[in-house]
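okay, sequence plus prediction incoming.
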Amino acid sequence: MAPTKAPDSSRRSDRSRRAIHDAALALVTEVGYRRTTIEGIAARAGVGKQTIYRWWPSKAAVLMDAFLDLAGRAAEDAGAGPGAGSGGTGEPAPGIPDTGDLAADLKLVLRATVDELNDPALEAPTRALTAEGIVDAKLGAEFVHKLLDPQLALYVTRLRAAQEAGDVRADVDPRIALELLIGPLMHRWLLRTLPLTHAYADEIVDYAVGGLAPRA
C-alpha cells in the first residue's frame, strides 16, 4: 500500500492568505473601509479570526498586504514588473522610459497612473489606505515606504537623466519637480472635482516640463 502523502501546510497557508487578501479587497470595494471588519473578512475568506490575527495585527495591515499582492499580480498579468504607473510592490521596477523625449515619457507614465486610479479594483483600497494613513501614523509611514517611495524614486531617476541631457535646468531639485507632476493628479483624484483623464495628464506634463526646461 502506497504511503499517504502528508498535506502541504505551506500551500494551504498560501491559499488562506490569498483568500483573505481577496476578501479584504472585495469588502472594501463593496461596503467601504469603515464597515469592513476582521470578522467580515474572515467570514468571506472562510477562515477563523484567529488565522487573520496570527498574520496581521489589524484590518489596515491586512488591506496593505492585500493591495501589495494585487499590484504584484497586476504586474505579472501585464508581463512586467511594477512600473512607475503602479503602486509598486517593493520589488525592482523597470523605471520610467528614457526615449530622449522627456515630455513623451512622462505622459506615458502619467496616463498609466490615470488608468490605475480610475480602475475600480484599485481605487477603493487606494482611497482607504490613503485616508487611514492620515490618522494612523504607522500605517501612513508604511504606505509611503512600500507604495509611494519606490514609485517616486523612478521619477527622480528620470529627471536627473534629463538634467544630464540638458533638458532640465541644473538648479532644479528632481524631488520637488516630481511633485509638480504627481500633486495635481492626486489632488483631482482625491477631491473628485473633475474627471481624471489622459488629456489632463498630458496638460500637467506640458505645464511642468515648460517650467523645468532651460531658459534661453
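That came through, no problem. Residues are numbered from 1 along each chain as shown.

alpha carbons only for contacts and neighbour counts from here, please
Noted.

longest helix of the chain?
The residue-count maximum for a helix in the chain (DSSP state H) belongs to helix 9-31.

I'd like the next helix or strand past it.
Using DSSP states H and E, the next helix or strand after helix 9-31 towards the C-terminus is helix 38-45.

give me the contact list for that following helix.
16, 19-20, 22-24, 27, 48-49, 52, 58-59 (CA atoms under 8 Å, 6 or more residues apart in numbering).

at 6 Å what do you get?
19-20, 23-24, 48-49, 59 (CA atoms under 6 Å, 6 or more residues apart in numbering).

now stretch 189-202
So stretch 189-202 is contacted by 107, 110-111 (CA under 6 Å, 6+ apart).

comparison target below:
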Amino acid sequence: MAETRGTSGPDSARRSERSRRAIYDAALTLVGEVGYGRTTIEGIAARAGVGKQTIYRWWPSKGAVLLEAFLDLGDRAARAAGGGEAAYEIPDTGDLEADLKTVLRATVDEMNDPVYEAPSRALAAEGIADAELGAEFTRKLLEPSLRLYARRLGAAREAGAVRREIDLDVALELLVGPLAHRWLLRTLPLTHEYADAVVEYALYGLAPRP
C-alpha cells in the first residue's frame, strides 16, 4: 500500500499540471482564434482534452481562466528571457531617458503582439463588466507593472535626475497612460517612435527647451 500511495500522488500531481497547462494554452488559443465573446468553458475544455467540471473545480469563470493563463504566459516569457525578478525590472543605466525608451519600446512590441493583444483586450473589457475580475486584473497585472515604473522614477529622483517634489503616481501615468489610450482606441499606430516621443514629452514637457 505504501508503494502504491507513493506513486499515485506524484502521478496525480503531474496529471493536474498537464491539465492546467493544456487549459491555459486552450484558453489563450481560442481567444486569439474566435474572440473572447465566442470562447466558452465548454470550448476550452474540448480544446484542452479535459472535462468542463475540471475547469469549474479550479476557476469560477472563463475570465478567471484567461487571467491566470495570461499571467502564466508573462511568467514563462520572463523565465525565457533570463528568469528571476530582475527580468521584470526597468533597467537603470544612469540614463533615465534611454531606460524609459527601452522599456516603452518593449511595451509597444508586446501590445502589438497578437499572442498578448487578444487576451489583454479581452481582460480589459471583461474587467469592466466583472468588477471582481477587474480588481484581480488590476492587483495581479497592472499594479505590479506600475510599481516597476515607480521604483525606477524613485531612483531617478534620488539621483537628482528628476525634481524631488514630483508625484510618482502622476509621473508614471504620463508614461503609461498615452500608450494604453492609443492601444485601446486603435486610431493611430503604436510605434517605437511614438514611445520615444511619450518619454521625451513626459521628461521635458511642452515648453521650449533653453
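In hand now; what should we look at? For clarity, every value in this text was computed on a predicted model and none was experimentally measured.

mean deviation of the longest helix of the first structure from the second structure?
Helix 9-31 of the first structure, aligned to the second structure and superposed, deviates on average by 0.3 Å (mean CA distance after the TM-score superposition for the first structure).

picking that back up, compare the contacts of helix 38-45 of the first structure and tell me which has the most neighbours.
A24 (30 neighbours; other CA atoms under 10 Å).

what does it align to in the second structure?
Correspondence of A24 of the first structure to the second structure, assessed by TM-score structural alignment: A27.

still on that earlier bit, of all the contacts of helix 38-45 of the first structure, which comes closest to D115 of the first structure?
Nearest to D115 of the first structure among those: A24, at 22.1 Å, using CA to CA.

and for the closest one, nearest residue in space, chain neighbours not counted?
I41 (5.5 Å; CA to CA, 6 or more residues apart in numbering).

which position in the second structure aligns with the one you found?
Checking TM-score structural alignment: I41 of the first structure goes with I44.

could you check how far that match is from R186 of the second structure?
28 Å (CA to CA, to the nearest Å).

those two - which one has more neighbours?
Between I44 of the second structure and R186, counting by other CA under 10 Å, I44 is the more crowded of the two (26 against 10).

ok, the residue positioned nearest the centre of the second structure to G134 of the second structure distance?
Centrality entry for the second structure: nearest residue to the mean C-alpha point is L141, 5.3 Å, by CA atoms, centre = their mean. Plainly put, L141 of the second structure is 10 Å away from G134 of the second structure if you go by CA to CA.

neighbours around the aligned residue in the first structure for L184 of the second structure, how many?
Matched across to the first structure, L184 of the second structure falls on L190, judged by TM-score structural alignment. L190 of the first structure is flanked by 13 other residues according to other CA under 10 Å.

the host helix or strand of L190 of the first structure vs the second structure, average distance?
Here L190 of the first structure, judged by DSSP H and E, is contained in helix 174-191. Compared with the second structure after fitting, helix 174-191 of the first structure has a mean deviation of 0.6 Å; criterion: mean CA distance after the TM-score superposition for the first structure.

now the contacts of helix 38-45 of the first structure as CSV including distance to I134 of the first structure?
Below are the contacts of helix 38-45 of the first structure laid out as CSV (distance: CA to CA, whole Å):
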residue, distance to I134 of the first structure
A19, 28
I20, 24
A23, 24
A24, 20
G48, 30
K49, 26
K59, 16
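
nearest to A71 of the first structure among those residues?
Minimum distance to A71 of the first structure across the contacts of helix 38-45 of the first structure is 14.3 Å, recorded for A24 (CA to CA).

next one: that closest one from K146 of the first structure, what distance?
Distance of A24 of the first structure to K146 of the first structure, computed by CA to CA: 19 Å.

which stretches of the second structure form helices?
With DSSP H as the criterion, the second structure has helices spanning 2-34, 41-48, 52-58, 62-80, 96-112, 114-129, 131-137, 143-158, 168-185, 192-204.

what angle separates the second one from helix 62-80?
Here helix 41-48 of the second structure runs at 40 degrees with respect to helix 62-80, directions being taken by axes from the mean of the first three to the mean of the last three CA atoms, to 10 degrees.

now the last one
Following the same axes, to 10 degrees, one obtains 90 degrees for the angle between helix 192-204 of the second structure and helix 62-80.

same check on the first one?
When the same axes, to 10 degrees is applied, the directions of helix 2-34 of the second structure and helix 62-80 differ by 100 degrees.

return the set of buried residues in helix 2-34 of the second structure.
19-20, 22-32 (16 or more other CA atoms under 10 Å).

try the fourth one
By neighbour count, and taking 16+ other CA under 10 Å as the criterion, the buried residues in helix 62-80 of the second structure are 62-70, 73, 75, 78.

distance to A171 of the second structure added to those residues, as a markdown table?
Formatted as a markdown table, those follow (distance: CA to CA, whole Å):
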| residue | distance to A171 of the second structure |
| --- | --- |
| K62 | 35 |
| G63 | 31 |
| A64 | 31 |
| V65 | 33 |
| L66 | 31 |
| L67 | 27 |
| E68 | 29 |
| A69 | 31 |
| F70 | 27 |
| L73 | 28 |
| D75 | 27 |
| A78 | 26 |
